[in-house]
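Enquirer: give the three-dimensional model of this entry:
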Amino acid sequence: MSTPRFIRLSPDDNVVVAVDQFPAGSQIAGQTARERVPRGHKMAVRPVAVNEPVRKYGQIIGFASQAIAPGEWVHVHNVAMHDFARDYRFAEDAKNDEVLPPELRATFEGYVRPNGKTGTRNYIGVLTSVNCSASVAKFIAEAVNRSGLLDDYPGIDGVVPFVHGTGCGMAAKGEGWDVLQRTQWGYATHPNLGAALMVGLGCEVFQIDRMKDDYGLVEGDHFQTMTIQATGGTKKTVAEGVERIKAMLPIAARAQRETRPASEVVLALQCGGSDGYSGITANPALGSAVDLLVKHGGTGVLAETPEIYGAEHLLTRRAVNAKVGEKLVARIRWWEDYTERNRGEMNNNPSPGNKAGGLTTILEKSLGAAAKGGSTTMRAVYEYAEPVKEKGFVFMDTPGYDPVGATGQVAGGCNVMCFTTGRGSAFGCKPTPSIKLATNHYVYESMIDDMDINCGDVLDGVSVADKGEEIFNKVLAVASGERSKSEDLGYGDLEFVPWQIGATM
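Expert: Prediction:
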């Protein structure tokens, strides 16, 4: 019988990771496995005393809640979370990243918009100011998509209703209001939309006219608004909405793909259904692709603040200056307060599925998740749904819940997304195409219709750099119009989920 494979990620680690399942009695790294260790999970290779740190990646991922002997399975039954000081050491690893001159940069085929941004898709969006107009927005989109009108416009990817559950019963100012307004504006002006229609009820807290005034939005061929009350009810609003989109179709169809530099790619970095392989295969490979994108002048947007908790000190070292690093720490402090006042805790993450896949604490999950950001300088930290303006690697403050986090990144301007998964996530994200990266062979093969790239071969010897180049090339191909698996399956209509902060009244 062959010896099970394992990985020791740092000489400082007191655990190894099971590439293959360790049967009880097998010889692993000079130790005898005392019990079965599932693939993706950890086994101790040194004694770990009570309250002594457990180390993986050369970093603390938790503390022994009981004495752990060499050969024992290391997981939630013998590892706990404790608070511990992180030395943020702002900007000490900041560097001048290599960026190729324009003539040497890779290119893709995208849509140049009137505001100068470049889109990778050409949808028409039907936005809603409030949940009260959600059904009408869906009726309008469904009527157009069923009508056959789009057959005459093959360059338009479809009509998508972006509906949500808020917009009223909320404060008309403050954090929650600002987040919703930024999100709505980000979608209304997104480069992957050729045109947008916003539908309201009329009497809601989130008034369309106020948003237009605050952001200087002017109605025209590419953006229009209406309310059910002013139009005369449901049937009249649906009919009027269909007519307005009919008029938008030929205008949106004028957009044609043209060659654009990779510097116009704004790549959202997401993970969901993570496992013990995520931080070893798909996440570092995606990080390598981000390093390539930055070299070609583009932008990578890491997010999910609760899922970099415990690894934020590695990012503050890469901040371009102390101000950027301090902003990230301020968001961490906000999250600590947010979870405390809602009687939660930061270690509520990882999920049961993450734990079944080998992740024990949020610290372990975060160290793997942060690898998606590569190794270049962190140029900016953005609040949720803020417009991403800096080139290079940046961070956006979002929840770890995938649909909410992704909605913020898209609202910020991300025109392509890469999504790593080890347990198997079914996620799409209109109007931004989502590329699925499987962390292991098992999920890639069992969910082949959902997965775009298999990163499990990193465990077989494929280099992270080579896999990163494969991902980078896939990003450019999808940006140029190649459909991802989630697009083929029709995902994305229901994944618009703005972050709802504050009281619902």
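Enquirer: please count neighbours and contacts with C-alpha atoms only from this point.
Expert: OK.
Enquirer: who's in contact with Val159?
Expert: Tyr123, Ile124, Gly125, Val126, Ala141, Glu142, Val144, Asn145 (C-alpha atoms under 8 Å, 6 or more residues apart in numbering).
Enquirer: quick one: buried ones out of those residues?
Expert: Tyr123, Ile124, Gly125, Val126, Ala141, Val144 (16 or more other C-alpha atoms under 10 Å).
Enquirer: want to put them side by side, so please do this one too:
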Amino acid sequence: MLLSEGDNVVVATGAIAQGTVLAEHGVSANHDTPQGHKIAIRPIQSGAPILKFETVIGYAAQDIAAGDWLHSHNIKFDAVDKDYAFGRDYAPTDILPPDRRATFMGIRRDNGQVGTRNYIGLFVTVNCSATVARKIGNYFDEERMEDWANVDGVVPFIHDSGCGMEMTGEPMDLLRRTLAGYIRHPNMAGAVVLSLGCERNNLAQFFEEQSLAEGKMLKTVTMQHVGGTARAITEGKAAVRDMLDAANTVRREPCSAEHITIGMQCGGSDGLSGLSANPALGAAADILVRNGGTAILSETPEIFGVEHLLTRRARSEAVGRKLVERMDWWLEYTKGRDTQINGVVSPGNQAGGLANVLEKSLGGAKKSGSTGLMEVYRYAEPVTQKGLVFMDTPGFDPVSATGQIAGGANLICFTTGRGSCFGSYPAPTIKLASNTPMFTQMQDDMDINCGTVIDGEQTIAGLGQEIFDHILAVASGQASKSEALGVGEEEFAPWPIGVTG
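Expert: Below is the predicted model:
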């Protein structure tokens, strides 16, 4: 597949044997080339740029002949000149009038938010109260929950921090706004916050800082105050029971798609992700934005090298500069460290055909679609701006998605080429497979096969509409594959930034 007329490579949509004639390009394959990998279609001199989507993804590490297999062995990772051109390509999106917007069956909350699910959450201020939360959650199993059919579950949200950490600056602020974002989430009917009592993430300080207050649907239990582990478990169970009847009264009703906020993720990417699943999700995001909704792009290290493609679409120079500032922070944060922003992607990414982070970023940015970049947020900040926005997160999927959900994403769309088995609570995850062989192999985990684009059976636009329709169905209560498997409880992972001491 030739992606742009100015490219000097094509991408193998299936495994290509040595000697295969690529008649359209007048070359023969000089090596066995795996699916998702690249083949040069003309000679490339040592040091010359490798172009994919007419974007530099590296430089020839040696003289390359037409027909050669191109990968990390002969593509050199190096700096790329970028013209940020803030706002040059921005154009306001034509938002559909309210009476023409798509609808889904949502859950209206008293504060005006709209949820796609209805959970009671068990939160811990510190890992020391994790066992209490886990045992309370285990008690409210499927059999005990049969009397509250409109409650999707009682879920413990466990993390590994809360004490022995920095109190000033980003680390504690980040943890607290992540927890508060989940507690206030539109998919959360109620919450019980469990603490030990002596931790640095002090319960009273946390509530005061985040403007949280106990009430009928928000309770607290402190282990040292109630007499230890067993009594805290008993108190926690009682607190959940007090909420269940009220949580069960919710009913779904038609709601505008403007109330849907998706967090967009990609993990276990391959060389076809940027050709099928990612651009198809971008097309779906465009439809959502036109319907008044919100799409959150994240994973800052995985847009490195192509961030200028987003700053050009920023609605203002100020918004574009926020993105550059976060990228500069990451480059300083990771200086001298063996991380993917410095070139080397995961073994799975490499096996799937991605030579370096520039190529990975180029494909990952396709999830952003074509609308303007409206705002840039720090990790777990509340997302209030409609349209396409960016949230600064690591590239590690559980940590990134946790930030998006804390920011208000009530659904996650997750593209994968290698087959990531990801799920999330309280916002369900839809998984999009980039190629048909993997989708066929892992149908129990994958929701939509985007490999139909590679197979010539579907267009990006058609697949984007299919994904958008599926977003509406899952937002209305249809279980995603990860939900059916019960995947998502362990994927709550606030960013562990800062010093542990």
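Enquirer: corresponding residues in the first structure for the helix ranked longest in the second structure?
Expert: When the second structure is parsed with DSSP state H, its longest helix is helix 229-247. The alignment of helix 229-247 of the second structure onto the first structure (TM-score structural alignment) covers residues 234-252.
Enquirer: list the buried residues for that stretch?
Expert: Residues Thr234, Thr237, Val238, Gly241, Val242, Arg244, Ile245, Met248, Leu249, Ala252 are the ones in stretch 234-252 of the first structure that count as buried (16+ other C-alpha under 10 Å).
Enquirer: stretch 138-157 of the first structure now?
Expert: Residues Lys138, Phe139, Ile140, Ala141, Ala143, Val144, Leu150, Gly155, Ile156, Asp157 are the ones in stretch 138-157 of the first structure that count as buried (16+ other C-alpha under 10 Å).
Enquirer: centroid-nearest residue for the second structure?
Expert: Centroid-nearest residue in the second structure: Gln265, 2.8 Å away (criterion: C-alpha atoms, centre = their mean).
Enquirer: which SS class is that residue?
Expert: Following DSSP: H, G, I helix; E, B strand; the rest coil, Gln265 of the second structure is assigned to strand.
Enquirer: also the one 3 residues further on?
Expert: Following three-state DSSP, we place Gly268 of the second structure in the coil state.
Enquirer: tell me the contacts of the residue mapped onto it from the first structure?
Expert: With TM-score structural alignment defining the correspondence, Gly268 of the second structure maps onto Gly273 in the first structure. Counting by C-alpha under 8 Å, 6+ apart, Gly273 of the first structure makes contact with Gly353, Asn354, Thr421, Gly422, Arg423, Gly424, Ser425.
Enquirer: can you tell me which of those residues end up in strands?
Expert: Taking DSSP state E, the ones among those that sit in strands are Thr421.
Enquirer: just the contacts of Gly273 of the first structure: which are in helices?
Expert: Gly353, Asn354.
Enquirer: nearest to His296 of the first structure, of the contacts of Gly273 of the first structure?
Expert: Thr421 (25.9 Å; C-alpha to C-alpha).
Enquirer: which residue lines up with the closest one in the second structure?
Expert: Per TM-score structural alignment, Thr421 of the first structure is aligned with Thr416.
Enquirer: please name the nearest non-neighbouring residue to the match of Gly268 of the second structure.
Expert: Arg423 (4.8 Å; C-alpha to C-alpha, 6 or more residues apart in numbering).
Enquirer: quick one, strands of the stretch 351-500 of the second structure?
Expert: 373-377, 387-391, 411-416, 429-433, 448-449 (DSSP state E, counting those that start in this stretch).
Enquirer: so which of those is the most packed in?
Expert: strand 429-433 (a mean of 29; mean count of other C-alpha atoms under 10 Å).
Enquirer: in the first structure, which residue range corresponds to stretch 196-211 of the second structure?
Expert: Taking TM-score structural alignment, stretch 196-211 of the second structure hits residues 201-216 over in the first structure.
Enquirer: corresponding residue for Glu302 of the second structure in the first structure?
Expert: So Glu302 of the second structure corresponds to Glu307, using TM-score structural alignment.
Enquirer: just confirm that match contacts Tyr401, I think it does.
Expert: No: counting by C-alpha atoms under 8 Å, Glu307 of the first structure sits too far from Tyr401 to count as a contact (9.5 Å).
Enquirer: returning to what we had before: of the buried ones among the contacts of Val159 of the first structure, which belong to strands?
Expert: Using DSSP E, those in strands are Tyr123, Ile124, Gly125, Val126.
Enquirer: once you drop chain neighbours, what's closest to the equivalent of Arg89 of the first structure over in the second structure?
Expert: Applying TM-score structural alignment, one finds that Arg89 of the first structure aligns to Ala85 in the second structure. Spatially, and ignoring its direct neighbours in sequence, Ala85 of the second structure is nearest to Arg312 (5.2 Å; C-alpha to C-alpha, 6+ apart).
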